[in-house]
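K.L.:
the following comprises the amino acid sequence and a computationally predicted model.
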Amino acid sequence: DWNYWRMQGGADVGQRDSGLNFSDPGQLLDAASQGLGIALVAALLARRASEAGLLAPMTPQTVRGPTWRWLVHRDSRNALAAGFCAWLCENLGVDWQPWR
């Protein structure tokens, strides 16, 4: 969110503390793509809208997002779940070591 952006030294791009607020990143991207304001989203989520020319970065600056964790139930540790985890990490550009 914008508070995190500011805490990490993000540039002032005219953001406001009031206005529309979306908990769903898809709705946020749709609203920004329709010209309803600026959006703070992960580059991965905005890639398609950027490639389509609907969105453009307001600044070249980025900030590292919070550290995320995922949980897989022990009964779901199978080849299908491992394949999904590997695919997700590959598409996010992060290393993943299969569980032991």
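P.N.:
Great, that's in hand.

K.L.:
use CA for all of it now, contacts and neighbours both
P.N.:
OK.

K.L.:
biggest helix in this structure, by residue count?
P.N.:
Assignment by DSSP state H gives helix 79-92 as the longest helix of the chain.

K.L.:
relative to helix 79-92, how tilted is the helix or strand encompassing Arg48?
P.N.:
In the assignment (DSSP states H and E), Arg48 maps to helix 43-51. Angle between the axes of helix 43-51 and helix 79-92 is 60 degrees (criterion: axes from the mean of the first three to the mean of the last three CA atoms, to 10 degrees).

K.L.:
and here's the other structure:
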Amino acid sequence: MQWRLLGLQFVDNADADPGTDGVDVFTKQEHFVRDYSKSIGQEWSYKGYTVDKFRYPDELQLPETLHGATWVFLRRIQGKRFLYLTGMFVDYIENFVLNV
């Protein structure tokens, strides 16, 4: 295989987990892992989707719930990962505990 196109992000951004020195990177719905020893374009891999639509059907991270959520901020508070989301016009802020 010469290349792989996943098409996961459009206008979203991502934030690195400070507790992993930037190895774990999160968008509003996805988890990526970076290996900084690899060359550019080969250093990241898709780890998984962080939303369970069937277990939590009202989850605010779902595209149909927070359509305009594009900015992500990840913080660790007392060892737990918290993901903060805000819209592209910063008209709200939501937070979630990440259990991944």
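P.N.:
Yep, it's here. Quick caveat, the model's predicted, so the values are computed rather than measured.

K.L.:
what's the TM-score here?
P.N.:
Remark: TM-score between the superposed chains equals 0.21 [TM-score structural alignment, normalised by the length of the first structure]; 39 aligned residues with a CA RMSD of 4.3 Å.

K.L.:
got the contact list for Leu83 of the second structure?
P.N.:
With contact set as CA atoms under 8 Å, 6 or more residues apart in numbering, Leu83 of the second structure has these partners: Lys28, Val72, Phe73, Leu74, Arg75, Asn95, Phe96, Val97, Leu98.

K.L.:
my guess is Ala16 of the second structure contacts Phe26. True?
P.N.:
Yes: between Ala16 of the second structure and Phe26 there is a contact under CA atoms under 8 Å: 6.3 Å.

K.L.:
quick check: neighbours shared by these two?
P.N.:
Here Ala16 of the second structure and Phe26 share the contacting residues Leu74, scored by CA under 8 Å, 6+ apart.

K.L.:
pick out whichever of the two has more residues nearby.
P.N.:
Neighbours of Ala16 of the second structure and Phe26, each counted by other CA atoms under 10 Å, are more numerous for Phe26; the result is 24 against 21.

K.L.:
one step back: save the contacts of Leu83 of the second structure as CSV, and put in neighbour count too.
P.N.:
Formatted as CSV, the contacts of Leu83 of the second structure follow (neighbours: other CA atoms under 10 Å):
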residue, neighbour count
Lys28, 29
Val72, 22
Phe73, 18
Leu74, 23
Arg75, 17
Asn95, 15
Phe96, 15
Val97, 14
Leu98, 14
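
K.L.:
could you dump the residues you listed to a markdown table with secondary structure and distance to Leu83 of the second structure?
P.N.:
Shown next, in a markdown table, are those (DSSP: H, G, I helix; E, B strand; the rest coil; distance: CA to CA, whole Å):
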| residue | secondary structure | distance to Leu83 of the second structure |
| --- | --- | --- |
| Lys28 | coil | 8 |
| Val72 | strand | 7 |
| Phe73 | strand | 6 |
| Leu74 | strand | 5 |
| Arg75 | strand | 7 |
| Asn95 | strand | 5 |
| Phe96 | strand | 5 |
| Val97 | strand | 6 |
| Leu98 | strand | 7 |
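
K.L.:
any chance of these in CSV, plus distance to Trp44 of the second structure?
P.N.:
As requested, these are exported to CSV (distance: CA to CA, whole Å):
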residue, distance to Trp44 of the second structure
Lys28, 17
Val72, 18
Phe73, 19
Leu74, 18
Arg75, 21
Asn95, 25
Phe96, 24
Val97, 23
Leu98, 20
